[in-house]
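Student: Here's a sequence, model it:
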Amino acid sequence: MQKLEKTLDDWKAMLDPEQYNVCRLKGTERPFSGKYNATKADGVYHCICCNEPLFDSAAKFDSGCGWPSFYQPIGERAMVEIRDVSHGMVRTEVTCAKCDAHLGHVFPDGPPPTGLRYCINSVCLDFVARD
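Tutor: Here you go, the predicted model:
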């Protein structure tokens, strides 16, 4: 996969302020505020920055955490995991493999078959319904 690289000014011009804050500055949206938190439609969630497919709706579940949750990404190479020691805790950050957008974090408390919970900010995603 070829990396998509842009300057922060390019990203700022392309994204709205909340998307820029979360995707490029590693912010987070308020829990239960995201447009995809309760979505149950059939389709694919893409990166808002580069349109790369990230999650299939079949892997989405209601974790009750306030952010869209998935038990696995759409493919092994869809994202990169990074050790995150910010905010006085140790977590695993997930970023888009193509454009390095911050998406959220992955935790080891999800359902079978993976036992993982990818806790993802809605503002990082664009949903495309399946025809």
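
Student: Every contact and neighbour count from this point should use C-alpha atoms.
Tutor: Noted.

Student: mind listing what T95 touches?
Tutor: By C-alpha atoms under 8 Å, 6 or more residues apart in numbering, T95 lies in contact with 79-82, 101-104.

Student: please redo it, this time with the cut-off set to 7 Å
Tutor: If you count contacts by C-alpha atoms under 7 Å, 6 or more residues apart in numbering, T95 has them with 79-81, 101-103.

Student: Sort out which of those residues are buried, if you could.
Tutor: Among the contacts of T95, those classed as buried by 16 or more other C-alpha atoms under 10 Å are 79-80, 101-103.

Student: helix, strand or coil for the residue nearest the centre of the chain?
Tutor: Centroid-nearest residue in the chain: L103, 3.3 Å away (criterion: C-alpha atoms, centre = their mean). Classification of L103 using DSSP: H, G, I helix; E, B strand; the rest coil returns strand.

Student: Ok, K12 next?
Tutor: Look at K12: counting by three-state DSSP, its state is helix.

Student: From C47, how far out is it?
Tutor: Computed as C-alpha to C-alpha, to the nearest Å, the K12 to C47 distance reads 16 Å.

Student: From the neighbour counts alone, determine which of these two ranks first.
Tutor: C47 (26 against 15; other C-alpha atoms under 10 Å).

Student: so what's the more buried one closest to, chain neighbours aside?
Tutor: Leaving aside its sequence neighbours, C47 sits nearest to L125 (C-alpha to C-alpha, 6 or more residues apart in numbering; 5.0 Å).

Student: From F61, how far off is that neighbour?
Tutor: Note on L125: its distance to F61, by C-alpha to C-alpha, is 16 Å.

Student: to compare against the first, here's another:
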Amino acid sequence: MTQPHTPAGPAEPTGARTEAQWRDILTPEEYAVLREGGTERPFVGEYTDTMTTGTYRCRACGAKLFTSQEKFGSHCGWPSFYAPLAKDTVRYITDSSLGMERVEVRCAACDSHLGHVFHGEGYDTPTDDRYCINSISLTLDEG
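Tutor: Here you go, the predicted model:
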């Protein structure tokens, strides 16, 4: 298996709220994923199979993260994108929490957990990256 790479992106988030403020803004399910790094169950998310044209934003802060143009059907159980909207919209953290090394993807604006990026899985996309993103971390502006 090819080792995931870490694309360039901002090293630190550009803005944040206190955890108490996040608890007031987010539902308990959103908080568990966005602020505590949880993962929603596969194949249950609102955007898993959606191919609607639009822009995906961070559910926590509203920052633009991905577009439908880069979304593809990976059949992995979560929405998949082959690239973010721009390299500075997300940041990357090495994640060794499950006994393997993965690359966590976070919102560059508010540091919320979005999912993980995997490289070299053989998908027929321009980057061979799969940004595996929790639906609950996103909202979709259609159009």
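
Student: quick one, which of L125 and F61 of the first structure is more surrounded?
Tutor: Remark: of L125 of the first structure and F61, L125 carries more neighbours, 26 against 19, as counted by other C-alpha under 10 Å.

Student: contacting residues for the more buried one?
Tutor: So L125 of the first structure contacts 45-48 (C-alpha under 7 Å, 6+ apart).

Student: Filter those residues by whether they're kept in the second structure.
Tutor: With both residues aligned by TM-score structural alignment, their matches' C-alpha atoms under 7 Å, the contacts of those that the second structure also has are 45-48.

Student: Going through those, which ones are buried?
Tutor: With burial judged by 16+ other C-alpha under 10 Å, the buried subset of these is 45-48.

Student: Please report how far the residue mapped onto A97 of the first structure from the second structure lies from P10 of the second structure.
Tutor: Matched to the second structure by TM-score structural alignment, A97 of the first structure sits across from A108. Going from A108 of the second structure to P10 of the second structure by C-alpha to C-alpha gives 7 Å.

Student: Those two: who's more crowded?
Tutor: Applying other C-alpha under 10 Å to A108 of the second structure and P10 shows that A108 carries more neighbours, namely 25 against 16.

Student: could you show me where the strands are in the first structure, in order?
Tutor: Ranges of strands within the first structure are 43-47, 53-56, 60-61, 69-70, 79-84, 91-96, 102-107, 117-120, 125-129, based on DSSP state E.

Student: Relative to L4 of the first structure, which of those is closest?
Tutor: For L4 of the first structure, the closest of these is strand 91-96, at 10.2 Å, according to C-alpha to C-alpha.

Student: post-alignment, the closest one versus the second structure, mean distance?
Tutor: By mean C-alpha distance after the TM-score superposition for the first structure, the fitted strand 91-96 of the first structure averages 0.3 Å away from its aligned residues in the second structure.

Student: in that strand, what counts as buried?
Tutor: For strand 91-96 of the first structure, the neighbour count (16+ other C-alpha under 10 Å) marks 91-96 as buried.

Student: before we move on, the earlier item: ok, so of the buried ones among the contacts of T95 of the first structure, who is nearest G27 of the first structure?
Tutor: Proximity of these to G27 of the first structure was ranked by C-alpha to C-alpha; the top entry is H102 with 8.2 Å.

Student: what about that closest one, distance to R83 of the first structure?
Tutor: 13 Å.

Student: I'd say the residue nearest to the centre of the first structure and N121 touch.
Tutor: Yes. At 6.0 Å, L103 of the first structure counts as touching N121 under the criterion of C-alpha atoms under 7 Å.

Student: Now the common contact residues for those two.
Tutor: Among the neighbours of L103 of the first structure, none is also in contact with N121 (C-alpha under 7 Å, 6+ apart).
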